[in-house]
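K.L.:
Got a predicted structure plus its sequence, pasted below:
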Amino acid sequence: MIRVLLADDEAMIRAGVRAILGTAEDIEVVAEAADGREAVDLALKHRPDVCLLDIRMPRLDGLQAAAELHKAAPGTAVAMLTTFSEDEYIASALGSGAAGFLLKSGNPRELIAGVQAVAEGGAYLSPSIARRVISRLGAGQLGKQAAARARAEELTAREREVLALVGAGLSNAEIAGRLHVVEGTVKAYVSQVLARLGFKNRVQAAILAYEAGLVGEE
């Protein structure tokens, strides 16, 4: 069972998200918070698998809460839940250690898929967000490809293979199946890749995989 903490300062939004998540047999909302500070406190108390954080909240916003949780509760995955899709929010959320970015206006199936993905150690961007990121990589940021390739070349062949599969959005279990190894081995490789690249989370690694042109090579 995936245990979720939901944080949003609007009670109606919390009720709606809870109702959607309640349709999934493998998800349970174990706590709710109305602001970021309460979300951090409850997360440290309940130790959920996933924290769904609204970006704009009182006392402590979602980005600040995500940064605190990344340090204090590294075993809890964080996904941002927002109505905003501006690029600066995406960059800030990823920099805060978030593994997912979900739009409140998205399809309910995306919400469930996103929670399941980050709970399994994967990364998830709502499709509209993913298109924005990928389009930016292809329209003006392709000059970064050489630098990204150089960074990727610092990895071993197996680490680059894992990086490519992370970029394709696969969870640890899916990568293990693809490479015919145990999941613990994949977790170790992912940790090595993040450490060597200096990244906080899989989303940042996935973006580098796109920039380096690794996705589709696995």
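P.N.:
Yep, it's here.
K.L.:
C-alpha only now, for contacts and for neighbours.
P.N.:
Noted.
K.L.:
How much space separates the closest residue to Asn201 other than its chain neighbours from Glu68?
P.N.:
Closest residue in space to Asn201, ignoring its immediate chain neighbours: Gly97 at 5.8 Å, by C-alpha to C-alpha, 6 or more residues apart in numbering. In this view, Gly97 and Glu68 are 9 Å apart by C-alpha to C-alpha, to the nearest Å.
K.L.:
hold the first one in mind and look at this next one:
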Amino acid sequence: MAAPCVTIVSADTLLAAALSTLLCEKGVFDVSAAKSFEDVTAGNPDRPSAVVYDLSGAGPLDPGPIAAFTSGGRKAPVIVLTTSESFDVVPALLDAGVRGIVGRDADADEFVTAVTEVAGGRIFVSRGMMDLLVAHVARCPVDRAAAHLQDAESLAPRERDIVRLLSTGMTNREIAAALHVSEGTVKTHLGRVMVKWSVRDRLQVVLRAIGRLHVTPADPGGGAEGSEAPR
């Protein structure tokens, strides 16, 4: 696959320069910078691309500019950098069409992985933001009995094992190692789960599974890679 074209959208020129340098050091990325979405130029339709939008110094969340960009016929998916520690930003950003969310605790490798995954057509939510999501759903006072029974019985034992591990923040590679199967087998089982549950991606699998399959939220101090979806 061709190297992705990446545009950093940030009012902070120093941050934009630092992120550009990081991406270039980590791989063969074609990186440019823009002050706003209006300044983002059309990329090559034959190459994967992504836009990294810096929300770290933007104050209260305003998903309007993101939604306008993602719904305006542009092909480039958006990855957001945010310093927010509130769960509320996650559904707001996803509703605005964001395909990647990277929190303030992400390291360089996780950021580069987010760009690569999203440019490749997948969704990525960093470990820190996934922890917020898991904690929020775990606290929600909902009636789970009927949904738990229906969801649990719809999955084969191996599918349930994979969903549980996925919901604790593991990547496909980590799940495969834990269950002593190939990554291809993990992807096949996840595909079947998505069909059975009528969901589009790994993130929606996690949202549906948390609290319904007695999943234990991921340890915030764990050492696994970011919780990306899908892969």
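P.N.:
It's in. What you see is a predicted model, and the numbers here were worked out from it, not measured in a lab.
K.L.:
Gly97 and Glu68 of structure 1: who's more crowded?
P.N.:
Higher neighbour count among Gly97 of structure 1 and Glu68: Gly97, with 25 against 17, using other C-alpha atoms under 10 Å.
K.L.:
Now do the same contact list for the more buried one.
P.N.:
Going by C-alpha atoms under 8 Å, 6 or more residues apart in numbering, Gly97 of structure 1 touches Ala66, Ala67, His70, Val78, Lys200, Asn201.
K.L.:
State whether Leu53 of structure 1 is indeed within a strand.
P.N.:
Yes - secondary structure of Leu53 of structure 1 (DSSP: H, G, I helix; E, B strand; the rest coil): part of a strand.
K.L.:
quick one: it and Gly198 of structure 1, what's the gap?
P.N.:
Going from Leu53 of structure 1 to Gly198 of structure 1 by C-alpha to C-alpha gives 24 Å.
K.L.:
and the longest helix along structure 1, how far from structure 2 on average?
P.N.:
If you go by DSSP state H, structure 1 has its longest helix at helix 183-197. On superposition with structure 2, the mean distance recorded for helix 183-197 of structure 1 (mean C-alpha distance after the TM-score superposition for structure 1) is 2.3 Å.
K.L.:
Please name every helix or strand in contact with that helix.
P.N.:
helix 157-167, helix 172-179, helix 202-211 (3 or more C-alpha pairs under 8 Å, 6 or more residues apart in numbering; DSSP states H and E).
K.L.:
Could you rerun that using 10 Å?
P.N.:
helix 145-153, helix 157-167, helix 172-179, helix 202-211 (3 or more C-alpha pairs under 10 Å, 6 or more residues apart in numbering; DSSP states H and E).
K.L.:
who wins for proximity to Asp41 of structure 1 among those?
P.N.:
Ranking these by distance to Asp41 of structure 1, with C-alpha to C-alpha as the measure, places helix 202-211 first at 24.8 Å.
K.L.:
What is the closest one packed up against?
P.N.:
Applying 3+ C-alpha pairs under 10 Å, 6+ apart, one finds that helix 202-211 of structure 1 contacts helix 87-95, strand 100-103, strand 124-125, helix 127-138, helix 145-153, helix 157-167, helix 183-197.
K.L.:
wait, which of the ones you listed is closest to Arg3 of structure 1?
P.N.:
Of all these, strand 100-103 sits nearest to Arg3 of structure 1, with 15.9 Å by C-alpha to C-alpha.
K.L.:
What residues sit buried inside the next helix or strand after the closest one?
P.N.:
Sequence-wise, the next helix or strand downstream of strand 100-103 of structure 1 (DSSP states H and E) is helix 108-119. For helix 108-119 of structure 1, burial by neighbour count (16 or more other C-alpha atoms under 10 Å) applies to Pro108, Glu110, Leu111, Ile112, Ala113, Gly114, Val115, Gln116, Ala117, Val118, Ala119.
K.L.:
Just to check, the second one is in contact with Ile129?
P.N.:
When you say that, I think you mean Glu110 of structure 1. No - if you go by C-alpha atoms under 10 Å, Glu110 of structure 1 and Ile129 don't touch, sitting 11.7 Å apart.
K.L.:
Now do the shared contacts for the two.
P.N.:
Residues touching both Glu110 of structure 1 and Ile129 (C-alpha atoms under 10 Å, 6 or more residues apart in numbering): Leu102, Leu103.
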